[in-house]
Every structure is written in C-alpha cells, then in structure tokens.
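Undergrad: model this:
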Amino acid sequence: MTAFAVGQLRDVQINDGIVDYLRRIDATLEPFEGHFVIHGGAREVLEGNPVDDLIVIAFPTKASAQAWYASQAYQALIPLRLQGAAGDVYLIDGVGSEHRATDILHGAGGA
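TA: All right, here's what the predicted structure looks like:
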C-alpha cells in the first residue's frame, strides 16, 4: 500500500542550506521509488488559515518510506533543511481506492 512522507514546513527561508537540500533530495528518493506528489505550490484556501508549506512524497510501501528517511543519504540532508525551515515531518499510510470514510469506524468500536 502506498505510504507518504509529509512535511508541514513553516518559516521557510531560501538560503544556501535549503538550496543545497533541494538540489540533492531527488537523488535520495530514487533508490526508494519516492516521488513528489505535492511540493508547496499555489493553494485555494476553502477553510481555515493554513500557514505551512505542504510537501507530500509518495512511496510504494511504508517500508520504503521508512528506509528512505533512515538512509544515510537523506539523514545527511536534514541539517540543511533545518537551516531554513521549521516544521513537522511524518510518515503516513495511504488508503486504496476502495476505502470509504466509515472504514475508520471499524477499528474504533463503531459501526
């Protein structure tokens, strides 16, 4: 099942560290079949007041996402990202096309 690495970054400053990070991250994704799904970009706000830049990277499996994040190549880039951005980064499982909203109730004692 597809898994995603999600970054919700704030206070992004384009500096030498961020530029170096951006130039090098694609090479860290390739061995793990990762690719960007969302990388900042213009947004149409429908509700709320989002202030973070959203980055979503897809991987074929949770194991490949975990291996990418733990890889020596990506770990070497984290200090570069931190030179120009604060935020939250996490991995999350995707759902298949057959998923329905009520499916989450089955594991929570619901219908």
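Undergrad: can we go C-alpha only for contacts and neighbour counts from here?
TA: Fine.
Undergrad: Which residue ranges of this structure form helices?
TA: 16-29, 62-70, 72-75, 78-82, 103-106 (DSSP state H).
Undergrad: Which one of those helices lies nearest to Gly94?
TA: Smallest distance to Gly94 across the helices of the chain (CA to CA): 9.0 Å, for helix 62-70.
Undergrad: Packing partners of the closest one?
TA: Contact partners of helix 62-70 among helices and strands, from 3 or more CA pairs under 8 Å, 6 or more residues apart in numbering; DSSP states H and E: strand 3-10, strand 86-93.
Undergrad: now the other sequence, so there's something to compare against:
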Amino acid sequence: MTAYAVAHLHTTSDHEDVLNYIERIQDTMDPYGGRFLVHGTPVEVIEGEWPGALVMIAFPDLGAAHAWYDSPAYREILPLRTDHVTGDIVFADGVPHGYDARKTAARMRHQS
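TA: Next up, the predicted model:
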C-alpha cells in the first residue's frame, strides 16, 4: 500500500545548504521508489491557517519510507535542511483501493 511522507515546513530558506539539500534529495529517494507529489508549490488555505510550505512524497510502502529516511545517504544531507528550516514530518499509510469512508464511520459507531 502506498505510504506518504508529509512535511509541513514552518519556515523556508534559500540558504546554500538548503539548495544543496534540494539538489541532492532525489538521488536519496530513487533507491526506495520515492517520488514527489507536492514540492514547492503554493498551498490554498481553505480552513484554518497554514504558515509555510507543504511537501508530500509517495513511497511504495511504509517500510520503504522508513528505509529512505534512515538511509546513510539521506542522513548525510538531512542537516542541510534541519539546520535552516523548521517543520513537522509525518509518515502515513494510504488507504487501499476501494476504500469507503462510510465503513470507517460504521466501525467507529460500533466501537463507541
């Protein structure tokens, strides 16, 4: 099942280290099947607030996402971003093909 790495970057920077990070990140993702879904595009805030930027990366599964994040290649470049950009990063499994939110609601009602 596809898994996603989602970053809400509260601050952004065009510091040389960050640009170096951006230039190098794709090579760290390729061995794990990672691909950008959202990267550097403006978000349209419909509800609430969203200061900063959104990044979404798809991986074949959660194991691949963790393997990428823990890989020596990514760990080597990670400080280039974290030293200059603050944010929150989460991993999440996607839903299976044919997912129906009504079934989730029914399960939630049954559990309460």
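Undergrad: May I see the helices of structure 1 organised as CSV, with mean neighbour count added?
TA: Formatted as CSV, these follow (neighbours: other CA atoms under 10 Å):
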stretch, mean neighbour count
helix 16-29, 16
helix 62-70, 18
helix 72-75, 14
helix 78-82, 17
helix 103-106, 11
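Undergrad: re earlier: out of the helices and strands packed on helix 62-70 of structure 1, which is the most enclosed?
TA: Neighbour counts (mean count of other CA atoms under 10 Å) averaged over each of the helices and strands packed on helix 62-70 of structure 1 peak at strand 3-10, with a mean of 20.
Undergrad: Run the chain-centre distance for that one.
TA: 3 Å (CA atoms, centre = their mean, to the nearest Å).
Undergrad: Which strands and helices lie in contact with it?
TA: Partner elements for strand 3-10 of structure 1 (3+ CA pairs under 8 Å, 6+ apart): strand 53-59, helix 62-70, strand 86-93.
Undergrad: Looking at the ones you listed, which is nearest to Asp16 of structure 1?
TA: Of all those, strand 86-93 comes closest under CA to CA, at 15.5 Å.
Undergrad: tell me the average deviation of the closest one from structure 2 after fitting.
TA: Compared with structure 2 after fitting, strand 86-93 of structure 1 deviates on average by 0.8 Å (mean CA distance after the TM-score superposition for structure 1).
Undergrad: how about the helices and strands packed on strand 3-10 of structure 1 in CSV, adding distance to Arg100 of structure 1?
TA: As requested, the helices and strands packed on strand 3-10 of structure 1 are exported to CSV (distance: least, CA to CA, whole Å):
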stretch, distance to Arg100 of structure 1
strand 53-59, 21
helix 62-70, 21
strand 86-93, 15
